[in-house]
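pasting the sequence and the predicted coordinates here, then a few questions.
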Amino acid sequence: MEDRILKLNEYSALNQPAASGLTLARVSATSHQQYTVITTAGSFAAVVAGRFANLALGPEDFPTVGDWVQVRLPQTPTDVAVIERLNPRQTVFLRKAAGRAAQAQLVAANIDWLLVCMALDANYNVARLERYLAIAAASGAQAAVVLTKKDRASDLTAQLTAVQAVAAAAPVFVCDATKRDGIAALQQWLTPQATYALIGSSGVGKSTLINLLLGTQTIATQAVRAQDAHGRHTTTARQFLRLPNGSMVIDTPGMRELGLIQADVAQTFDDIQTLAQQCRFRDCTHTKEPGCAVQAAIAAGALPAARLASYQQLQQEQAQNQALRGKARENAKIKRMFGSKKQMHAMIKAAKHRRR
């Protein structure tokens, strides 16, 4: 394992230096607010300081895999380190947590490249890929598409054409785990010292792909259901690994759903954005307005109607979730400062009364 652990002294110069008494570390694994951090002194189990937890308004205020943190090291290596500070993030990938509440769930931070994985079997879904790319675009990291299970493709040429159409400038790699050189192109493309995070649905083969990149069976894998290619959550906690070529890779749990909170829909659908500039009306909704360039492109066969539907759905979903998230964070702030809205109003009323 030591040959895959990040050598912190190669990267610490790029980060905010640690305060007096603290040590710079990078989070290598998380599970239920239990952390593993890597420092120049080795690897330690860690928890966040009480003050750190008290100031947090939501899950995104806590560390995640890939974060640079400042820790207070224990006197003995078997004891727990305490995370005192979180360094500013360069990039962060987050999604809406499962359920009705618009609460954010951190996936990974300080990533150079997000590798969006999609299988070419029954898991293949271009609309889902558009969703992943929209969130990836907002993360600050660059995105690449990794198509797995080439041996199970129903129509590789058509599938690849459709993926390249929505991927735009993002690199696209096709992998086949059944062949010795099935991931050669991806291996050659990975850059030493860069950080990559693999994201995608359960069952797309992320763990298998990482094992091939590592050259060992480090991560457990499971079979998927034959009828729909849905997989089990083989990876249940995020983890940070160093590849033989010096690249860092983050394995993330498979996602059954990917709710939008922070997404760049405009960048992902820049073809629609460009067409919209030619519409007769600036506030065109691209539905029934006369002179709509987007609808004209659909009628001419230049733009799939399904792509416009996906664009409109993601725009609406993002707006709704961002509003709910903002309200949730404001309520959390009020609760931390006053205990409840009722107590806040009582304190405001009392302050007004004293000023009379």
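Nice, thanks for sending it over. Numbering: from 1, shown residues only.

for the rest of this, base every contact and every neighbour count on C-alpha atoms.
Fine.

tell me if residue 173 really is in a helix.
No: according to DSSP: H, G, I helix; E, B strand; the rest coil, the state of residue 173 is strand, so it is not within a helix.

could you measure from it over to residue 28?
Shown here: residue 173 relative to residue 28, a distance of 26 Å by CA to CA, to the nearest Å.

okay, one more to line up with it:
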Amino acid sequence: MTPLSFDLSLLGWTDSRAAELPDGTVPGRVSRVDRGAAEVIAADGRQHVHHGARVRRAAAADPVALPCVGDWAALKPLPEGRYELDEVLPRTTAFVRGGVSRDSRGGLSGDGQGQVLAANVDVVFVTEPSMHATDLADLGRVERLVALAWESGGTPVVLVTKSDLFGHGLDDLLADVRQAAPGVDVHAVSSLRGEGVDVVRGYLDGSRTAVVLGPSGAGKSTLVNALAGGEVMETQRVRAADGRGRHTTVHRELIPLPGGGLVIDTPGIRRVGLYAMDEGVDRVFADIETLARECRFHDCGHGSEPGCAVLAALESGGLPERRLESWRKLQREAAWMASRTDARLRKELQSRWKSIHKEMRRSGRNRP
């Protein structure tokens, strides 16, 4: 066993978390996951641990219960001097994406189950490159990721990366991004030049944890290296042929920073489905929600109803058509995911009752 080398309070360990730790276990924070195993940072160093029976049973019932990067785990000491990941402690926040995909007909499909990308995160850095080949920032992607960030319980911050590659009009681009993410801090960052890096670091005082999300080629790993003050993540250039980013980061990893705070680097995200959406979409589209309260009918669908304040704003130019279409798309997807989740929960409940009734009938037959 390696000597004491980590002060877990620097990783976010608190007295309130200690109160949740089961007897006979020690705490560790998950820094990386693998199939059936994880790397955790414990008080006596980094440990490679396998999932115990309790974790496997929970994950079989719901994949969201699988250990993920950022989780605090209860580690059970084994006789041979190793640990077993016995239980995932309650999460304060969780960034969950839905299992949404496209079927062969172009429609949405999936099982209503989610995947946790990061847990116990205080800040969600949504990165969007200022220039991606010849395309400007993808505002729809920003809206989607910010909605999921709000839903996670963390605080979203949008970082317009590679600002040094953008010519004239950066202020206009930032204004467009701010309109897509009302109430959210938006910053221009050039990691290579060090511009804006100190602003980003300011969100990580003490033991605060951030996750960095965005597409391949957004400069996530370069930003993490700039925050760490050294090469902790491998980086690659965007392909010249098509302007697309390479998937440099192939796994999620929790990285303690020398000056305090922690950051979770993630692989590039191609598709992120909504999951268990409550108020995330409403917060991203607060401008549309405010307009909707002025509609003549309280159940206005903002399609062709008379006295629709949303359509009036669209016609006057006060509301961009792109933003309304994005709102409609995310509303449809959130409703669809809710129906899939409800259907899955109903099926699980029915299966549970069938098992109970089967056991009752079996017990009845065995009575003398």
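Ah, there it is. Treat the numbers as computed from the prediction; the structure is a model and nothing was measured.

give me the more crowded residue out of residue 173 and residue 28 of structure 1.
residue 28 (24 against 18; other CA atoms under 10 Å).

shouldn't the more buried one be within a strand?
Yes: according to three-state DSSP, residue 28 of structure 1 belongs to a strand.

and it, how far from residue 170 of structure 1?
Look at residue 28 of structure 1 and residue 170 of structure 1: by CA to CA, they are 27 Å apart.

now swap in residue 110 of structure 1 and tell me
19 Å.

more neighbours: which of these two?
Per other CA under 10 Å, whichever of residue 110 of structure 1 and residue 170 has more neighbours is residue 110, with 23 against 14.

residue in structure 2 matching that one?
Here residue 110 of structure 1 is matched to residue 120 in structure 2, going by TM-score structural alignment.

ok, now residue 45 of structure 1?
So, by TM-score structural alignment, residue 45 of structure 1 is matched to residue 48.

residues near its match, how many?
Neighbours of residue 48 of structure 2 (other CA under 10 Å): 17.

try residue 194 of structure 2
The number of residues packed near residue 194 of structure 2 is 12, by other CA under 10 Å.

ok, the closest residue to it other than its chain neighbours - contacts?
In this structure, residue 194 of structure 2 finds its nearest non-sequential neighbour in residue 226, 7.3 Å apart by CA to CA, 6 or more residues apart in numbering. Residues near residue 226 of structure 2 by CA atoms under 8 Å, 6 or more residues apart in numbering: 191-192, 194, 197.

which of those tops the neighbour count?
That'd be residue 191 among those, by other CA under 10 Å, with 22 neighbours.

grab the nearest non-local neighbour of that residue.
Take residue 191 of structure 2 and drop its neighbours on the chain: the residue closest to it by CA to CA, 6+ apart is residue 223, 5.4 Å away.

could you measure from the residue mapped onto the one you found from structure 1 over to residue 217 of structure 1?
Using TM-score structural alignment, the partner of residue 223 of structure 2 in structure 1 is residue 209. For residue 209 of structure 1, the distance to residue 217 of structure 1 equals 10 Å [CA to CA].

residue 317 of structure 1 too?
For residue 317 of structure 1 relative to residue 217 of structure 1 (CA to CA), the value is 39 Å.

and residue 173 of structure 1, by the same measure?
Counting by CA to CA - residue 173 of structure 1 and residue 217 of structure 1 are separated by 22 Å.

contact partners of stretch 35-44 of structure 1?
Residues from elsewhere that reach stretch 35-44 of structure 1, judged by CA under 8 Å, 6+ apart: 5-9, 23-30, 45-47, 77-81.

among those, which ones are buried?
5-8, 23-30, 45-47, 80-81 (16 or more other CA atoms under 10 Å).

could you list which of those residues belong to strands?
23-30, 45-47, 81 (DSSP state E).

so which strand or helix has the match of residue 223 of structure 2?
helix 206-214 (DSSP states H and E).

now that helix on structure 2. Mean distance?
Between helix 206-214 of structure 1 and the aligned residues of structure 2, the post-superposition mean distance stands at 0.6 Å (mean CA distance after the TM-score superposition for structure 1).

where in structure 2 does stretch 127-147 of structure 1 fall?
With TM-score structural alignment as the criterion, stretch 127-147 of structure 1 aligns to 140-160.

ok, residues contacting the matching stretch?
The contact list for stretch 140-160 of structure 2 (CA under 8 Å, 6+ apart) reads 92-97, 121-130, 174, 177, 180-181, 184-189, 213, 272, 274-275, 277-281, 283-284, 323, 326, 330.

one step back: show me the two of the ones in strands among the buried ones among the contacts of stretch 35-44 of structure 1 that sit farthest apart.
23 and 30 (18.7 Å; CA to CA).

for structure 1, longest helix please?
Across structure 1, the longest stretch assigned as helix under DSSP state H is helix 305-338.

show me the helices in the stretch 201-350 of structure 2, by range?
220-228, 280-284, 286-292, 309-316, 321-365 (DSSP state H, counting those that start in this stretch).

among those, which is nearest residue 114 of structure 2?
It's helix 321-365; of those, that one is closest to residue 114 of structure 2 (CA to CA) at 9.3 Å.

which elements pack onto the closest one?
Helices and strands touching helix 321-365 of structure 2, by 3 or more CA pairs under 8 Å, 6 or more residues apart in numbering; DSSP states H and E, are strand 108-119, helix 139-152, helix 280-284.

give me that answer again for 10 Å
Packing partners of helix 321-365 of structure 2 (3 or more CA pairs under 10 Å, 6 or more residues apart in numbering; DSSP states H and E): strand 94-102, strand 108-119, helix 139-152, helix 170-180, helix 280-284, helix 286-292, helix 309-316.

quick one, it and helix 139-152 angle?
Interaxial angle of helix 321-365 of structure 2 relative to helix 139-152 (axes from the mean of the first three to the mean of the last three CA atoms, to 10 degrees): 40 degrees.

okay, angle between helix 321-365 of structure 2 and helix 309-316 too, please.
150 degrees.

from residue 105 of structure 1, how far off is the residue nearest the centre of structure 1?
Centre of structure 1 computed as the mean C-alpha position; nearest residue by CA atoms, centre = their mean is residue 93, 3.1 Å away. With distances taken as CA to CA, residue 93 of structure 1 is found 9 Å from residue 105 of structure 1.
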